[in-house]
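Asker: Fold the following, please.
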Amino acid sequence: MSAVAQSANHKLEQALAHYDIGELIDFEPAKPEPDNHSYHAHTRQGEREFRVTVTFVEPPALPTGAYVSLLDRCAAAGLPVAPILRTKKGLPYATTSSLPAFVVPRLSGRITYNPTERQIRALGRFAARFHLATASAEYLMPDHPGTVSWLRGQEQSSRGLMPFACADMFVEAARSVRSLLRRHDVNELPSGAIHTRLARANALFNEAGLTGVLNLDQAAQGFLIYDLAAAANDWCNDARGALNPERTLWLLQGYHAIRPLTHQEVWFFSGFALYAALNAWVAQLSQVSTAREPFKNPDELEAAVRHHLGHTFYIDHRLLA
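Answerer: Model (predicted):
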C-alpha cells in the first residue's frame, strides 16, 4: 500500500470508528483528482455489509452546518440525494485530524452520456423539487462565487490560460455577464439554494429513472434560473455549443410542471446560459492548468461561450405549459 493509500486508510478508519457500521474492509477514491477528499468505502458489521461514501470537507467547501441542513431537507423531501448518516453520538459528522468527515449511503445507478427525453425531463423535475425543498431562511448558504468582482478578476487572469483571440472573446463574454448581473430586474429574479453543477456527471440513473444527484457540496445562494441554464449547457447542447431547442424545452417543461417559471426567468434564460457556460469554461481550464482530468473538453465549453455570446436563445413561455 502506497503512502497516500496508507494515509487515506488511516483517516477512514478514524472517521468510521464514530459510526455503527462496522469495520473498514476496502475503499477507493471517489474521484481521480490527486487532492481527492472523497472515498467509496465498504464496511462489515457481523453479517451486515455497508457501502458508503466518506467525504472530508476542507475550505472552500460548503460550511458544515449549511451542508448538513441542506442534505437533511432534501432527504426529508424524498429527493434522490444521499442523507447524512449520524454518528453513534447522534452527530452529523465525525472529526478526524481537525477535518469534518461526512458519511452517506452510496447511491446506486450510473451516469448517462446520451440522455433521453425521459431523463432530461426527470432532471428538470429534480431541479424544481430541490429549489422548493430548500426554500428556507435557515440556510446560511455562501453566495455563488461567480460574482461581478470575480468576473473582473478572471478577465485579467484569462490572458495566461488561453490564446489571445480566445482571451479577447472571454473578456467580451465576462463584460456581458457583468452587465447582466448589474440589472435591477435581474436582481429581482427568484433566488435561493442552487446546486450550481447539475451536469451529467452528477446524476445517476437506472431503468426506473433518476436514482441520485451528487456533489451538493458546491451548492450556493444564487438565482434559481442559473441551475437550469447550467444543466441545459451540459444536457441539451450540440457539438457547436448551441442549445438544442427540443431538448432544452424538455428540461424547462419538466421544471415548469413542478415550479412554474416566471416570464422574467424565461426572458433572461439566454443570458444565464452564457453566464453558466463562462463559469464552466473557467473551471475546466483551471483543472487543465493543474494537471487534473476535466470531465468535459474545455474546447467544447469555449464553443458554448462563443455561441451564446453571438446568439440569443428565445423561448416562448406559452410552450412550457
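Asker: use CA for all of it now, contacts and neighbours both
Answerer: Fine.
Asker: Quick one: residues contacting the residue lying closest to residue 45 once chain neighbours are set aside.
Answerer: Nearest residue to residue 45, sequence neighbours excluded (C-alpha to C-alpha, 6 or more residues apart in numbering): residue 22, at 4.0 Å. With contacts defined as C-alpha atoms under 8 Å, 6 or more residues apart in numbering, residue 22 is in contact with 16, 43, 44, 45, 46.
Asker: try 10 Å this time
Answerer: Residue 22 is in contact with 16, 42, 43, 44, 45, 46, 48, 49, 50, counting by C-alpha atoms under 10 Å, 6 or more residues apart in numbering.
Asker: Tell me which of these fall in helices.
Answerer: When DSSP state H defines the helices, the subset of the contacts of residue 22 inside them is residue 16.
Asker: Pretty sure residue 265 sits in a strand.
Answerer: No - under DSSP: H, G, I helix; E, B strand; the rest coil, residue 265 falls outside any strand and is assigned helix.
Asker: Following element in sequence after the one helix or strand residue 185 maps to, please.
Answerer: Residue 185 belongs to helix 184-187 when assigned by DSSP states H and E. Counting by DSSP H and E, the element after helix 184-187 in chain order, helix or strand, is strand 191-194.
Asker: Could you list every helix and strand in contact with that next one?
Answerer: Helices and strands touching strand 191-194, by 3 or more C-alpha pairs under 10 Å, 6 or more residues apart in numbering; DSSP states H and E, are helix 117-133, strand 220-223, helix 224-235.
Asker: Among these, which comes closest to residue 73?
Answerer: helix 117-133 (6.6 Å; C-alpha to C-alpha).
Asker: Another for comparison:
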Amino acid sequence: MAVFTPVNLDDVSQWIKQFPLGKALALKGIASGIENSNFFLSTEHGEYVLTIFENLSFEQLPFYLNLMRHLAERGVLVPAPVANERGELIVALHGKPASIVSKLEGSSQMAPQPVHCAAVGAMLAKMHLAASDFPLQQPNLRGLDWWNETTPQVLPFLSDDNAHLLRAEMHFQDAFAGCDTYRALQRGPVHADLFRNNVMFDGERLTGFFDFYFAGCDTWLFDVAVTVNDWCVDLASGVLDTGRVRAMLDAYHAVRPFTAAEQTAWQPMLRAAALRFWLSRLYDLHLPREAEMLTPHDPAHFERILRERIATPAPGLF
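Answerer: Here you go, the predicted model:
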C-alpha cells in the first residue's frame, strides 16, 4: 500500500517490544496500493507485514483482524494477526491504529492461467462458508451507500459521455438492489477486493489471500464478481477470458453451489463490481490524499470493464 505515515526502524524497535517477535531487524515500505501504510518487517522470529491504518478507526478494525483470525482457524489460507502481550491485535503507532500479521510465502500471479483461477475460486468458496458463522457484523463500506455518496463528488470531473454512463449505471444498480432477486442472494463476510495482487502463489500452489481491509458483509456473489472482473479479463480490453471464467466458477461451484437467484443476478453483479472500482479509482484520482508513495490506479480500466459487461453477456455461473 502507499506510505502515508513515515515510519523508520528506530520507531518500530521500541514499539515492537510489546510483541513476542524479538528485535526488529529491517523495515521496508510497500509502494503498491492506496489505502493504508504497509511495511515489510523482518524480526528475529521471522517475516511479517506491519500496517498503519489511515482511514479505518480503532472501532472498525476488530472486524477485519478477527475475521482473519477466524478464517485462519478454519483452514482458510490468510495471514495470521499477531497479538501483543495484552492480547491486543490493534495497537497505536504514531497515534494511528496498527497491526502486525504474518507474511505469506510466494508472490502474486499477475498473468493467471485457468489453474490459478480454479485455485482462487475454490478458496473463495471455502472462505465464504468458513466465515458464515463469524459473529461480528460490519457492512461493506464501499457498497451501494458509498457509491451514492461518491457519484456527485466525481461527476464534475467527467466527460459528458462518462457522466451519462455513471448516472445511468447508478440508476440501474439502485433499482437492482431493491428487487426480490437481490434480496434472495446469500450473504456474509466477503473480501471485496480479491485482485491478483492480493493473492499469493508458489508456482501453481495458492499460499494465501491477504489485504482484508475492504472486507465487510455483503452478497457472496459480489465477491465472486469482483474476483472474476480482475482474474479472468484481458487487461487491455476488459473482455472476459471464457476459459479462466469457467475454471474459477466451476471450482467455486464445486465447493459452494451457486443458487438460482445468483444465476439471475450474475450479469447485474458483474456490472456492480465494475462500477465500484471505477468509482473508487475516479475518487482517488480526482480527490487524492497526500501520501509519500501514492500511485493512483487508472479509472479507465474499470470504465472499459463496465462498458463491456453492459454490452456483452458473461458466461453463466453454471
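Asker: how far apart are the helix holding residue 185 of structure 1 and its match in structure 2?
Answerer: In the superposition with structure 2, the average deviation recorded for helix 184-187 of structure 1 is 1.6 Å (mean C-alpha distance after the TM-score superposition for structure 1).
Asker: how close does the residue nearest to residue 45 of structure 1 get to residue 87 of structure 1?
Answerer: 12 Å (C-alpha to C-alpha, to the nearest Å).
Asker: Identify the contacts common to those two.
Answerer: Counting by C-alpha under 10 Å, 6+ apart, the residues touching both residue 22 of structure 1 and residue 87 are residue 16.
Asker: Moving C-terminal from the biggest helix by length in structure 1, which element do we reach first?
Answerer: In structure 1, with assignment by DSSP H, the single longest helix is helix 269-289. Going down the chain from helix 269-289 of structure 1, the next helix or strand is helix 298-310, by DSSP H and E.
Asker: got the angle for that next one vs helix 224-235?
Answerer: Counting by axes from the mean of the first three to the mean of the last three C-alpha atoms, to 10 degrees, helix 298-310 of structure 1 lies at 130 degrees to helix 224-235.
Asker: List the ones among the contacts of residue 22 of structure 1 that fall in strands.
Answerer: 42, 43, 44, 45, 48, 49, 50 (DSSP state E).
Asker: quick one: what's aligned to residue 270 of structure 2 in structure 1?
Answerer: When structure 1 is aligned by TM-score structural alignment, residue 270 of structure 2 is paired with residue 273.
Asker: Just give me the neighbour total for the residue nearest to its match when sequence neighbours are not counted.
Answerer: Once flanking residues are discounted, residue 273 of structure 1 sits nearest to residue 229: 4.6 Å by C-alpha to C-alpha, 6+ apart. When neighbours are defined as other C-alpha atoms under 10 Å, residue 229 of structure 1 has 27 of them.
Asker: tell me the SS of the residue nearest the centre of structure 1?
Answerer: In structure 1, the centroid-proximal residue (C-alpha atoms, centre = their mean) is residue 197; its distance is 2.4 Å. Recorded secondary structure, residue 197 of structure 1: coil (three-state DSSP).
Asker: Structure 2: which residue goes with that one?
Answerer: Superposed on structure 2 with TM-score structural alignment, residue 197 of structure 1 falls opposite residue 193.
Asker: separation between that match and residue 163 of structure 2?
Answerer: Per C-alpha to C-alpha, residue 193 of structure 2 is found 25 Å from residue 163 of structure 2.
Asker: cool, residue 125 of structure 2 as well?
Answerer: Distance, residue 125 of structure 2 to residue 163 of structure 2, by C-alpha to C-alpha: 36 Å.
Asker: So the two - more neighbours on which side?
Answerer: Comparing residue 125 of structure 2 with residue 163 by neighbour count (other C-alpha under 10 Å), the higher total belongs to residue 125, at 23 against 17.
Asker: Name all residues that make contact with the aligned partner of the more buried one in structure 1.
Answerer: Following TM-score structural alignment, the counterpart assigned to residue 125 of structure 2 within structure 1 is residue 128. Counting by C-alpha under 10 Å, 6+ apart, residue 128 of structure 1 touches 224, 227, 228, 252, 254, 255, 256, 257, 258, 259, 260, 261.
Asker: what do you get for residue 5 of structure 1?
Answerer: Each residue near residue 5 of structure 1 by C-alpha under 10 Å, 6+ apart is listed here: 11, 27, 28, 29.
Asker: Roughly how far does the second one sit from residue 170 of structure 1?
Answerer: Counting by C-alpha to C-alpha, the gap between residue 27 of structure 1 and residue 170 of structure 1 amounts to 41 Å.
Asker: who has more neighbours, these two?
Answerer: residue 170 (24 against 19).
Asker: Would you confirm that the more buried one contacts residue 275?
Answerer: No - contact criterion C-alpha atoms under 10 Å: residue 170 of structure 1 and residue 275 do not qualify, at 11.2 Å.
Asker: What count of nearby residues applies to the residue mapped onto residue 86 of structure 2 from structure 1?
Answerer: Aligned counterpart of residue 86 of structure 2 in structure 1: residue 89 (TM-score structural alignment). Neighbour count for residue 89 of structure 1, taken as other C-alpha under 10 Å: 11.
Asker: For residue 89 of structure 1, list the residues it contacts.
Answerer: Applying C-alpha under 10 Å, 6+ apart to residue 89 of structure 1 gives the contacts 18, 19, 20.
Asker: how far away is it from residue 42 of structure 1?
Answerer: 22 Å.
Asker: can you check residue 236 of structure 1 too?
Answerer: For residue 236 of structure 1, the distance to residue 42 of structure 1 equals 36 Å [C-alpha to C-alpha].
Asker: Settle it for me: which of those two has more neighbours?
Answerer: residue 236 (23 against 19).
Asker: Just confirm the more buried one contacts residue 120, I think it does.
Answerer: Yes - taking contacts as C-alpha under 10 Å, residue 236 of structure 1 lies within contact range of residue 120: 8.3 Å.
Asker: shared neighbours, the two?
Answerer: Joint contacts of residue 236 of structure 1 and residue 120 (C-alpha under 10 Å, 6+ apart) are 247, 248, 249, 250, 251.
Asker: Highest neighbour count among the residues you listed?
Answerer: Among these, residue 251 has the most neighbours (other C-alpha under 10 Å), with 27 neighbours.
Asker: roughly how far apart are the counterpart of that one in structure 2 and residue 229 of structure 2?
Answerer: When structure 2 is aligned by TM-score structural alignment, residue 251 of structure 1 is paired with residue 248. Going from residue 248 of structure 2 to residue 229 of structure 2 by C-alpha to C-alpha gives 11 Å.
Asker: Repeat that for residue 270 of structure 2.
Answerer: As defined by C-alpha to C-alpha, residue 270 of structure 2 lies at a distance of 7 Å from residue 229 of structure 2.
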